[in-house]
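Colleague: Provided below for reference: sequence and predicted model.
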Amino acid sequence: MKINRILLNCRRNTALGGEMGADPVLLFFRSPVAYMDGGAWKQTSKPSAALLTSGYKQSFRPLNGKSMRYDIVSFKTSAADRQYISSMNLTQDIPVELEDDFVIASALRSMKSQSMHRGRHFSEFMELSMRIIFIALSDITDAPEIDPKEKIPRYADLRKVREAIYEDPTADWSVEETCEDLQISRTYFHRIYLEAFGVSFKQDIIESRLIHASELLKNTDLSVTAISETCGYDNESYFMRQFKQHKGCTPTEYRRRAKNED
């Protein structure tokens, strides 16, 4: 399996579809979208993923006048790859709604990070990451539908908190205020948040801010100091250490690589 391109945090206000080319594509929609199925327009209400087969002419549209937010991976497959995908019994060409998008989102972020500094095992890493995504999608297809609220207390409330963190990463997020809003104790909040998403409240805050920092480094001329402050860091050195742990390179090096890639 060869990865042609991987783009994260894309936004657009117009339909997406015909320009994607002939190779298979994986789309990870962070926002609800409308799509055509059986001659009728349908729409998602949650984050979703769509595996598009080679040459498929699907079209996706944003909803409610908001931008469509998505990640995209285009790849080439061998006969063995196609046999593997077929064996996974994956839903193809229409979006699959995700109750928890952590596995897929994390795999895509790791793939993007690896693409910025290709190591000796780059191809193997990318193929294994795609297989992890396929496994996650296959589990969703095969699993019986269970309302997450039946498994995890306050799941809907926790989901709203998490979505808000990624929508507004520069906000002054406070566990005390969040627990007060939810009217639960800190200990209980930390336990069910970790149970719901596999990461802590603090880890999601850090992750959201570093993603935002990456976008600012790539798309603006703001200094590293200004970006550090914008993303809520009082200590620039601490920001740089966290960024390097997250991306595998310094903010300055990330900016240089991003410009070279463009």
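Modeller: Great, that's in hand. As the structure is a prediction and not an experimental result, all values here were calculated from the model. Numbering: from 1, shown residues only.

Colleague: alpha carbons only for contacts and neighbour counts from here, please
Modeller: OK.

Colleague: start to end distance for stretch 190-205?
Modeller: Stretch 190-205 stretches 13 Å from its first residue to its last (CA to CA, to the nearest Å).

Colleague: so for it, what gets flagged as buried?
Modeller: Along stretch 190-205, these residues count as buried under the neighbour rule (16 or more other CA atoms under 10 Å): 190, 192, 193, 196, 197, 200, 201, 204, 205.

Colleague: ok, the spatially closest residue to residue 196 that is not a sequence neighbour - contacts?
Modeller: If the residues on either side of it in the chain are set aside, residue 196 comes closest to residue 152, at 6.5 Å by CA to CA, 6 or more residues apart in numbering. With contacts defined as CA atoms under 8 Å, 6 or more residues apart in numbering, residue 152 is in contact with 192, 195, 196.

Colleague: show me the contacts for the second one.
Modeller: Listed by CA under 8 Å, 6+ apart, the contact set of residue 195 reads residue 152.

Colleague: how far away is it from residue 155?
Modeller: Taking CA to CA as the measure, residue 195 and residue 155 are separated by 10 Å.

Colleague: can you check residue 256 too?
Modeller: Using CA to CA, one obtains 40 Å as the distance from residue 256 to residue 155.

Colleague: compare neighbour counts for the two and give me the winner.
Modeller: Higher neighbour count among residue 256 and residue 155: residue 155, with 19 against 13, using other CA atoms under 10 Å.

Colleague: hold the first one in mind and look at this next one:
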Amino acid sequence: MITVGHCGYDSRHRTRLEMRRPGGTPDYTLLLIKTEAFFRIDGKTLQTPPGTVILYEPSVPVHYGSVGASYNDDWIHFLPEDCDLPFLQDLKLPCNTPCTLSFTGQLSEYARMIVLEKNSEHPYREQILDSLMRTLLYSLASQLLSSPDEAMENKYYSAMNELRMSILNTPHKKWTIEAMAELVHISPSYLQHLYRELFGVSCIQDVIQARLKSARFYLRTTEMSIQSIAELCGYENELHFMRQFKKFTNMTPSQYRSHYLCEQQK
């Protein structure tokens, strides 16, 4: 069984972060980094873009941090039992080396589920965490082993991917087509065409889904008022938030919260 230790989802640092662990940790550490970062490895400093993943092995020196003033990541400490080490080794995941993926959204979703399950009291919590960790690691291995995405060869890919990571990371900002286009220095019409071509979804749809994802998370894990959650997720109008939430989930925010609480009590 894979035991999950400390973990966090969408951990935001508003000030510069630098993490040093000269002796490493006694377990594996998986980081899904959503902002620019640096890594100090074998005396060399590597700078990485948003969407970087690294798997540290036990007892390996750890030194990484933010490049800019803010930092955001998902992080999971885990330890397989001896009998499960062959599973991890067979995945042939590159360890102690940062890897940049074209999209980490699915991996981040698994991390979110792991954090929620870790904080639950289900009778089969450990078994569920084991299954989720295996799913996450299988998904990571699949992405690393797949052929490079043709989209990554587009000259605007790096800027567009950074824009998307910023949208998913800060959906509460006042995102407009014009503001997005200005960030990547292309026209609004070309932005919309290129965004869908590269990511298979419109930029506005990404904003909406990222806001609703955050809203669902806060509804499940806090007692904040609906109005406060709406504001926190970037909605200027509570009624607009409630209508949009119901359109995409078939439930009002209050119904969603009640439904989740009932499921937790079963």
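Modeller: Cool, got the structure. This structure is a prediction, so every number in the text was calculated from the model and none was measured.

Colleague: nearest to residue 97 of structure 1 among the contacts of residue 152 of structure 1?
Modeller: Nearest to residue 97 of structure 1 among the contacts of residue 152 of structure 1 is residue 196, at 16.6 Å by CA to CA.

Colleague: what residues sit buried inside stretch 220-238 of structure 2?
Modeller: By 16+ other CA under 10 Å, the buried positions in stretch 220-238 of structure 2 come out as 220, 226, 229, 230, 232, 233, 234, 235.

Colleague: the second one matches what in structure 1?
Modeller: In structure 1, the position corresponding to residue 226 of structure 2 is occupied by residue 224, as judged by TM-score structural alignment.

Colleague: wait, its match sits on residue 251?
Modeller: Yes. Using CA atoms under 8 Å as the test, residue 224 of structure 1 is close enough to residue 251 to be in contact (6.9 Å).

Colleague: which residues do the two both contact?
Modeller: By CA under 8 Å, 6+ apart, residue 224 of structure 1 and residue 251 have these common neighbours: residue 217.

Colleague: out of the buried residues of stretch 190-205 of structure 1, which sit inside strands?
Modeller: Secondary structure of the buried residues of stretch 190-205 of structure 1 is defined by DSSP state E; no position falls in strands.

Colleague: so which residues of structure 1 form strands?
Modeller: Chain-ordered strands for structure 1, with DSSP E as the definition, fall at 2-12, 25-29, 33-37, 40-43, 48-52, 60-62, 68-76, 96-97.

Colleague: what's the first one in contact with?
Modeller: Spelled out, that is strand 2-12 of structure 1. 62, 67-77, 108-109, 111-112, 123, 126-127.

Colleague: chain center to stretch 198-209 of structure 2, what's the gap?
Modeller: Mean C-alpha position of stretch 198-209 of structure 2 versus that of the full chain (CA atoms, centre = their mean, to the nearest Å) differs by 16 Å.

Colleague: can you get me the start-to-end distance on that stretch?
Modeller: 17 Å.

Colleague: tell me which of the buried residues of stretch 190-205 of structure 1 is nearest to residue 93 of structure 1?
Modeller: Using CA to CA, residue 197 is the member of these that lies nearest residue 93 of structure 1, at 26.9 Å.

Colleague: residues touching the closest one, list them.
Modeller: If you count contacts by CA under 8 Å, 6+ apart, residue 197 of structure 1 has them with 100, 102.

Colleague: what's the answer for residue 234 of structure 1, then?
Modeller: residue 228.

Colleague: quick one: map it onto structure 2.
Modeller: Under the pairing rule here (TM-score structural alignment), the equivalent of residue 234 of structure 1 within structure 2 is residue 238.

Colleague: do the same with residue 110 of structure 1
Modeller: Here residue 110 of structure 1 is matched to residue 113 in structure 2, going by TM-score structural alignment.

Colleague: burial of its match, as a residue count?
Modeller: Residue 113 of structure 2 has 17 nearby residues by other CA under 10 Å.

Colleague: next: residue 9 of structure 2.
Modeller: By other CA under 10 Å, 20 other residues sit near residue 9 of structure 2.

Colleague: now the buried members of the contacts of strand 2-12 of structure 1.
Modeller: 62, 67-75, 108-109, 111-112, 123, 126-127.

Colleague: run a quick neighbour tally on residue 89 of structure 2.
Modeller: 10.

Colleague: quick one: what's aligned to it in structure 1?
Modeller: Mapped onto structure 1 by TM-score structural alignment, residue 89 of structure 2 lines up with residue 86.

Colleague: before we move on, the earlier item: which residues does the closest residue to the match of residue 110 of structure 1 other than its chain neighbours contact?
Modeller: Using CA to CA, 6+ apart and skipping residues adjacent in sequence, the residue nearest residue 113 of structure 2 is residue 132, 7.7 Å away. Going by CA under 8 Å, 6+ apart, residue 132 of structure 2 touches 110, 113, 114.

Colleague: looking for the alignment partner of residue 132 of structure 2 in structure 1.
Modeller: Aligning on TM-score structural alignment places residue 132 of structure 2 opposite residue 129 in structure 1.

Colleague: what's the answer for residue 100 of structure 2, then?
Modeller: Taking TM-score structural alignment, the alignment pairs residue 100 of structure 2 with residue 97 from structure 1.

Colleague: what distance do you get for its match to residue 244 of structure 1?
Modeller: The gap separating residue 97 of structure 1 from residue 244 of structure 1 is 32 Å, by CA to CA.

Colleague: the two: who's more crowded?
Modeller: Neighbours of residue 97 of structure 1 and residue 244, each counted by other CA under 10 Å, are more numerous for residue 97; the result is 20 against 16.

Colleague: what about residue 203 of structure 1, distance to residue 209 of structure 1?
Modeller: Taking CA to CA as the measure, residue 203 of structure 1 falls 10 Å from residue 209 of structure 1.

Colleague: my bad, residue 182 of structure 1
Modeller: Using CA to CA, one obtains 23 Å as the distance from residue 182 of structure 1 to residue 209 of structure 1.
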